[in-house]
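1. This is a predicted model, with the sequence first.
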Amino acid sequence: MMNTMFRKFHTFTPMFFGLFFLPNFVKVALPQDNFKNDFIESEFKQKEFDIIGNIEKSFEHIEWEPVLKKEGLIIQRKKLGKKSIFALKSTGILEAPIESIITLFRDTKRAYLWAPGLKQRTLLKNISELEAVVYDIHEMPWPCQDRDVVMFNSIKLLKSRKQIALISSSIENYKLDPRPGNKVRAELHYSFIGLTPISKNKTFVEFFIHVDPKGSIPKWLVNHIVKTRPYSFLKAIEKSASKTPANLGKDALKLVDLLRSILSNEKFISGSL
């Protein structure tokens, strides 16, 4: 029974690694005034900036602790301040085109086909092709309660990093939050996937995540179980994206084209970011 619980719990953190799914369908016409009533966009723009800043500059004095090196992927972790859950970092090369990886993340309807343990994903607000608010329910092993989370997801071109970044973080007190009483609300401090195409069918990935499942699960157990999960998650992306035809809208395609233009003028060296 304990082994079964461990196997199921292994899927929990990778679920949050796939939080960037954005709607891949025609934009629904909704009054912007209504949207502003329940979502203060400027606050989350600032939060995006803070996430990037934390990744680039915060806690530089703390060394990343090596966890795993396998099949070209490097997994590391570090404890951020007094927070007892480790932040995780992974870098490597995925055998899949950047366009297909972004297409995979945007396809909410088919996310369950490859995202481990994803029980339900609901689009709460389709802001644009590059931004959305979603609600996820993630299955947990008995006797743990399922976890849920509301997230703001965005896709950005970061010229200084030569990346298209898939950025996600939790939202609190969102007006459209279903908030069922039988779930434990997890906290996604940040999830950041930086993608850089290095050839037609290869993409360099730089992945950061810091998530707390909350509830009564001991923090030491969370840290022990999830420390190698980025490897499984990234390999799942690689497997699925390599079979996914590229299907990007004009806004996402524009970002990819701009990034390729930047890279054509500047030599990119993987691992140099």
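-> Noted; the coordinates are in hand.

2. switch to C-alpha atoms for all contacts and neighbour counts from now on
-> Noted.

3. in which helix or strand would I find Glu238?
-> Element membership for Glu238 (DSSP states H and E) is helix 229-241.

4. now swap in Leu124 and tell me
-> Going by DSSP H and E, Leu124 is in strand 118-128.

5. and that strand, how far from the chain's centre?
-> Here the centre of strand 118-128 is set off from its chain's centre by 14 Å, with CA atoms, centre = their mean, to the nearest Å.

6. what helices or strands is that strand leaning on?
-> Applying 3 or more CA pairs under 8 Å, 6 or more residues apart in numbering; DSSP states H and E, one finds that strand 118-128 contacts strand 131-138.

7. so how far is Val256 from Ser160?
-> 15 Å (CA to CA, to the nearest Å).

8. Looking at those two, which one has more neighbours?
-> Using other CA atoms under 10 Å as the criterion, Ser160 and Val256 rank with Val256 on top: 22 against 8.

9. If we go by neighbour counts, what in the strand holding Leu124 is buried?
-> By neighbour count on 16 or more other CA atoms under 10 Å, the buried set for strand 118-128 is 118-119, 121, 123-127.

10. and what of stretch 230-238?
-> 230-231, 233-234, 236-238.

11. ok, which pair from those residues is furthest apart?
-> Taking CA to CA, the two most distant members of the buried residues of stretch 230-238 are Pro230 and Glu238; they sit 12.1 Å apart.

12. So for stretch 58-75, first residue to last residue, what's the gap.
-> Using CA to CA, the end-to-end distance of stretch 58-75 comes to 19 Å.

13. hang on, the earlier thing: buried residues of the next helix or strand after the helix holding Glu238, list them for me.
-> Using DSSP H and E, the helix or strand that follows helix 229-241 towards the C-terminus is helix 250-265. Within helix 250-265, the residues that count as buried by 16+ other CA under 10 Å are 252, 255-256, 258-260, 262-263.

14. dropping in the other structure now:
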Amino acid sequence: MKNFLITGLAMLFSLMSYAQTNWTLKHNKDGIQIYTKTIENSDYKGIKVKCSLPATLTEFTAVIMDVNTAGEWLYATKSSTLLKQVSPAEVYYYSEVGLPWPLSNRDFICHLTASQDPRTKVVTIDGPVVPDYMPAKDGIVRVTQSSGKWIITPAGPNMVNIEYTLEANPGGSLPAWLVNLFVTKGPMESFKKLKVQVDKPQYRKVQFAFIKNY
């Protein structure tokens, strides 16, 4: 039970922190590199994940924007539901992250926007939270400060380089020292499943007017 508790905490907060200092490589396995760094005015370690995947820019973007299926690959996601689709490049969604008893689950409302640099073809997906988009739920701690980013760089006709960073204040009272001991567990599990997710047939048919592939 203790190990499961530690893993759950590490998963949540390793996917919820980012800063502007030097990164230190902490884990490098199966083509997935995980970096950490100290965040100013925070007890939690920052995290950055880098990897390369056999996919087009469109296919990978389609996976991230397909928020209803995030639970299929994002570790410990209890639910992920589209709230509003403004356009193919902009969505709002609700997600609940499950933590083991006796901790309260966390939830957040995220505003995803995708864009492409017309010169470099690099696709950026920003994902700040909008905590007041819907009322908080009883028994669940609302994440009120978080801003994530995906940077998707073309590396060939069917290859992309991925860089993922995120910063957040998880809210509530949690032992940062314990979370930091296991900071690479959640990202590693998520990115292993992400490699499988992007290869699913439904994403090969997606087209976005705002993206030009390599």
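-> All right, it came through fine. Model, not experiment: these values are computed from the prediction.

15. What's the TM-score once they're superposed?
-> Once superposed, chain against chain, the TM-score is 0.85 (TM-score structural alignment, normalised by the length of structure 2); 213 aligned residues with a CA RMSD of 2.6 Å.

16. quick one: which of the buried residues of strand 118-128 of structure 1 is nearest to Ser154 of structure 1?
-> Closest approach to Ser154 of structure 1 among the buried residues of strand 118-128 of structure 1 (CA to CA): Ile127, at 9.7 Å.

17. what does that closest one align to in structure 2?
-> Using TM-score structural alignment, the partner of Ile127 of structure 1 in structure 2 is Val86.

18. Distance check, that match against Val63 of structure 2.
-> Val86 of structure 2 is 17 Å from Val63 of structure 2, where distance means CA to CA.

19. roughly how far apart are the match of Ile127 of structure 1 and Ala70 of structure 2?
-> 19 Å.

20. could you pull out the helices for structure 1?
-> Counting by DSSP state H, structure 1 has these helices, from start to end: 2-10, 12-17, 32-38, 41-56, 98-106, 219-226, 229-241, 250-265.

21. can I get the ones you listed in a markdown table with distance to Leu166 of structure 1?
-> Listed next are the helices of structure 1 as a markdown table, based on distance: least, CA to CA, whole Å:
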| stretch | distance to Leu166 of structure 1 |
| --- | --- |
| helix 2-10 | 23 |
| helix 12-17 | 11 |
| helix 32-38 | 22 |
| helix 41-56 | 10 |
| helix 98-106 | 9 |
| helix 219-226 | 21 |
| helix 229-241 | 13 |
| helix 250-265 | 11 |
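
22. Go through the ones you listed and name the closest to Thr91 of structure 1.
-> Nearest of the helices of structure 1 to Thr91 of structure 1, taken as CA to CA: helix 229-241 at 9.5 Å.

23. Where in structure 2 does that closest one fall?
-> The aligned range for helix 229-241 of structure 1 is 186-198, by TM-score structural alignment.

24. Pull the residues that contact that stretch.
-> 7-8, 10-12, 14-15, 32, 34, 49, 53, 55, 59-60, 63, 72-75 (CA atoms under 8 Å, 6 or more residues apart in numbering).

25. can you do 7 Å?
-> Applying CA atoms under 7 Å, 6 or more residues apart in numbering, the external contacts of stretch 186-198 of structure 2 come out as 10-11, 14-15, 53, 59-60, 63, 73-75.

26. which two in those residues are spaced the farthest apart?
-> Longest span within the contacts of stretch 186-198 of structure 2, CA to CA: Ala10 and Glu59, 28.8 Å.

27. returning to what we had before: for the buried residues of stretch 230-238 of structure 1, please prepare TSV with the additional fields distance to Ile167 of structure 1.
-> Shown next, in TSV, are these (distance: CA to CA, whole Å):
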residue	distance to Ile167 of structure 1
Pro230	16
Tyr231	19
Phe233	16
Leu234	16
Ala236	19
Ile237	16
Glu238	19
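
28. So which of those residues is the closest to Gly194 of structure 1?
-> Proximity of the buried residues of stretch 230-238 of structure 1 to Gly194 of structure 1 (CA to CA) peaks at Leu234, which lies at 12.3 Å.

29. Return the mean post-superposition distance for the helix holding Glu238 of structure 1 against structure 2.
-> Compared with structure 2 after the fit, helix 229-241 of structure 1 shows a mean deviation of 1.9 Å (mean CA distance after the TM-score superposition for structure 1).

30. Grab the nearest non-local neighbour of the aligned residue in structure 1 for Leu74 of structure 2.
-> Under the alignment (TM-score structural alignment), Leu74 of structure 2 pairs with Ala115 in structure 1. Leaving aside its chain neighbours, Ala115 of structure 1 sits nearest to Met15 (5.9 Å; criterion: CA to CA, 6 or more residues apart in numbering).

31. still on that earlier bit, would you mind giving the buried residues of helix 250-265 of structure 1 as CSV with distance to Gln32 of structure 1 added?
-> As requested, those are arranged in CSV below (distance: CA to CA, whole Å):
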residue, distance to Gln32 of structure 1
Ala252, 22
Leu255, 24
Val256, 27
Leu258, 28
Leu259, 30
Arg260, 33
Ile262, 33
Leu263, 36
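
32. for these, which one is nearest Gln145 of structure 1?
-> Nearest to Gln145 of structure 1 among those is Ala252, at 36.5 Å by CA to CA.

33. What distance do you get for the closest one to Ala241 of structure 1?
-> In this view, Ala252 of structure 1 and Ala241 of structure 1 are 16 Å apart by CA to CA.

34. Then Glu172 of structure 1?
-> Glu172 of structure 1 is 31 Å from Ala241 of structure 1, by CA to CA.

35. ok so, going back, how much space between the match of Ile127 of structure 1 and Ala10 of structure 2?
-> Taken as CA to CA, the span from Val86 of structure 2 to Ala10 of structure 2 is 33 Å.

36. And Gly71 of structure 2, by the same measure?
-> Taking CA to CA, one finds Gly71 of structure 2 at 17 Å from Ala10 of structure 2.

37. Ala76 of structure 2 too?
-> With CA to CA as the criterion, Ala76 of structure 2 and Ala10 of structure 2 are 11 Å apart.

38. re the thing from before, among Gly71 and Ala10 of structure 2, which residue is more densely surrounded?
-> In this view Gly71 of structure 2 and Ala10 are compared by other CA under 10 Å, and Ala10 has more residues nearby, 23 against 18.

39. show me the contacts for that one.
-> Counted by CA under 7 Å, 6+ apart, Ala10 of structure 2 has contacts 179-180, 182-183, 185-186.
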